[in-house]
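S.K.: Generate a structure from the sequence data that follows.
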Amino acid sequence: MSTGPAGHVARSTVRSHSETRRSTPIRTFLHTTDGVTIDSVYDPGGVVYDASPPPAGDLVFVIAHGFTGEVDRPHVRRVVRAFTQYGAVVSFSFRGHGASGGRSTVGDREVLDLAAAVQWARSHGHARVVTVGFSMGGSVVLRHAALYGARHGGRTEARAEAHTDAVVSVSAPARWYYRGTAPMRRLHWLVTRPEGRLVGRYGFRTRIHHREWNPVPLSPVEAVPRIAPTPLLIVHGELDGYFPVDHPRMLAAAAGDHGELWLEPGMGHAEHAADDGLLGRIGDWAVGQAG
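M.R.: Reported below is the predicted structural model:
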């Protein structure tokens, strides 16, 4: 991977197809519109295209990890490796996670992190972007698609470059402030209590913002109806210990005819529970949307 010297922050720039169609990963720090640096990796993938520029179906996946994840975590790298069989992959650490700057807002301003990653993915010459999010990242890809999608009026050029062409949300909540399971009660303690934030910082390498949301961001279930006509896949485990199956059913009902719901028997929560078979089916779904 190519990196700058310690402490250096490299700005991503739009390069020609010939410069970016390389075989080795690229690592850099992106800059969000609110000035946060985001540790990001571009993996060119195992799919080889002879055409230059790449054909219209050329895919790049942008992976949005769950809370307390980061780009170098083994479970995130496993997801990246699975999707490189279908296209290029951009992965990154959300703000407050790993080497990225800022503090986590637990799904609010993380939309800006994803937008920066999608823009960077497009700068490599890819015509089709599929965002895939897990848990917190699953809520972020839904809100991002609603805010940067085709139905968003008055888009600037930068917003247009940050849009996605298909969305996959895995193990996402439908509504905010859910505390109906023991794991979610523990997570709320981690986020809302000073001692919990210390555990997050030193135990999980996750720096959590101390301020409450103001205003409260658009909830996932409110975002979903605004995503159409962008293709949407909702994936959820029937044994998810964080969010029971009423969450994906609420999301699917809000999506109506333009969304697809996969309820996975025996599956738990997020990246750790998504086996290679499921990731392969998601990859096949994404290729089908790009066709």
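S.K.: Only C-alpha atoms from now on, for both contacts and neighbour counts.
M.R.: Noted.
S.K.: Provide a list of residues in contact with the residue nearest to the spatial centre of the chain.
M.R.: In the chain, the C-alpha nearest the mean C-alpha coordinate belongs to residue 64, at 2.1 Å (Cα atoms, centre = their mean). Residue 64 makes contacts with 91-94, 114, 131-134, 137-138, 140-141, as judged by Cα atoms under 8 Å, 6 or more residues apart in numbering.
S.K.: Please generate a structure for the following sequence too, so the two can be compared:
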Amino acid sequence: MDAVAKGLTRNTGGARPWGAPAEALLITADGVRIHAVHRPADGSADGVPAVVTGVAAPSLAVVVAHGFTGAVERPALRRAAEVLARHAGVVTFSFRGHGRSEGRSTVGDREVLDLEAAIDWARSLGYPRVATVGFSMGGAVAVRHAALYPGVESVAAVSAPARWYYRGTVPMRRLHWVVMKPLGRVVGRLGLRTRIDPQEWTDVPVPPVEAAAVLGERGVPLLVVHGDSDPYFPLDHPRSLYRAAAAASGVSELWIEEGFGHAENAADEALIERVGEWLTRGL
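M.R.: Next comes the predicted model:
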């Protein structure tokens, strides 16, 4: 599948990972147009080939999946991309219903198709290998995607839930109100700039904890990162994800970060730097 909507790309150059930063609208498998941005790795930007600069052309792209209500334009996601670009080429995108992407958010269900379109685009730019990092909802999507679509090198899930329908904290009860209630969806659209699908799931997606077990069975490295001050999901969520993956493989890791809150908005430069190092180690 050609993930790039023809006529809607800019600065893609000759499909080289060291090309100038590119922006595109991607077509998902179910026909939704997704806004995506490519940032070359530092040292290979400005369209200058690595053979000229003497910098090795990056072989890995990190595709970043934001949390619910995030978007390509949000400062937290742009900061994460800037830090990760020290280690690899970076593709960011807005999930359906977010930012300049079309469609409506299904809060973790069909978003796997958005991530697959972004990965497909990264490969079309010339990257032979792709890793993913997801925050909160994006972390759950990244874990599920890797279980459904083999071929991702590694996955980092930051502040991700282990199971669906969790309402054990006040922020998650508020989030369920936004997603499930008509007035809540109005608040989501006007206040949070997120367009939410009013239809409930007909088939409940495989829970992230079960998808993590599939990654373990396949030997796909999974990094689970969570804060001990996360207001949304308590520590049994990251521990469940890690145990599910580690039970079948020894290549997964669990980081419980002291004082860390939730997702990309709370992740500082030092933490994202460490995640970038983990994703690219051994490459």
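S.K.: Got a TM-score for the two of them?
M.R.: The TM-score (TM-score structural alignment, normalised by the length of the second structure) is 0.89; 267 aligned residues with a Cα RMSD of 2.1 Å.
S.K.: from the contacts of residue 64 of the first structure, which is closest to residue 208 of the first structure?
M.R.: Set against residue 208 of the first structure, the nearest of those by Cα to Cα is residue 94 (11.2 Å).
S.K.: Please identify which helix or strand holds the closest one.
M.R.: Residue 94 of the first structure belongs to no helix or strand when assigned by DSSP states H and E.
S.K.: before we move on, what about residue 38 of the second structure?
M.R.: strand 33-39.
S.K.: how about that strand, which residues of the first structure does it hit?
M.R.: Mapped onto the first structure using TM-score structural alignment, strand 33-39 of the second structure covers residues 37-43.
S.K.: Mean deviation, the matching stretch versus the second structure?
M.R.: For stretch 37-43 of the first structure, the mean deviation from the second structure after alignment is 0.4 Å (mean Cα distance after the TM-score superposition for the first structure).
S.K.: same question, stretch 114-121 of the first structure
M.R.: Averaged out, stretch 114-121 of the first structure is 0.3 Å away (mean Cα distance after the TM-score superposition for the first structure).
S.K.: So what touches that stretch?
M.R.: Under Cα under 8 Å, 6+ apart, the answer for stretch 114-121 of the first structure is 12-14, 30-33, 40, 42, 60, 62, 64, 90-92, 129, 140-141, 144, 158-159, 161-164.
S.K.: residue contacts, the nearest residue to residue 60 of the second structure once chain neighbours are set aside?
M.R.: Closest residue to residue 60 of the second structure apart from its sequence neighbours, by Cα to Cα, 6 or more residues apart in numbering: residue 129 at 4.8 Å. For residue 129 of the second structure, the contact set (Cα under 8 Å, 6+ apart) comprises 59-61, 123, 152-153.
S.K.: for residue 236 of the first structure, same thing?
M.R.: The contact partners of residue 236 of the first structure, by Cα under 8 Å, 6+ apart, come to 170-172, 245, 248, 262-264, 267, 269.
S.K.: lining up the residues you listed with the second structure, which overlap?
M.R.: Checked against the second structure using both residues aligned by TM-score structural alignment, their matches' Cα atoms under 8 Å, the contacts of residue 236 of the first structure keep these contacts: 170-172, 245, 248, 262-264, 267, 269.
S.K.: Filter the residues you listed down to just the ones in helices.
M.R.: residue 248 (DSSP state H).
S.K.: wait, which of the kept ones among the contacts of residue 236 of the first structure is closest to residue 211 of the first structure?
M.R.: Using Cα to Cα, those come closest to residue 211 of the first structure at residue 172, 22.6 Å.
S.K.: Kind regards, and thank you for your time.
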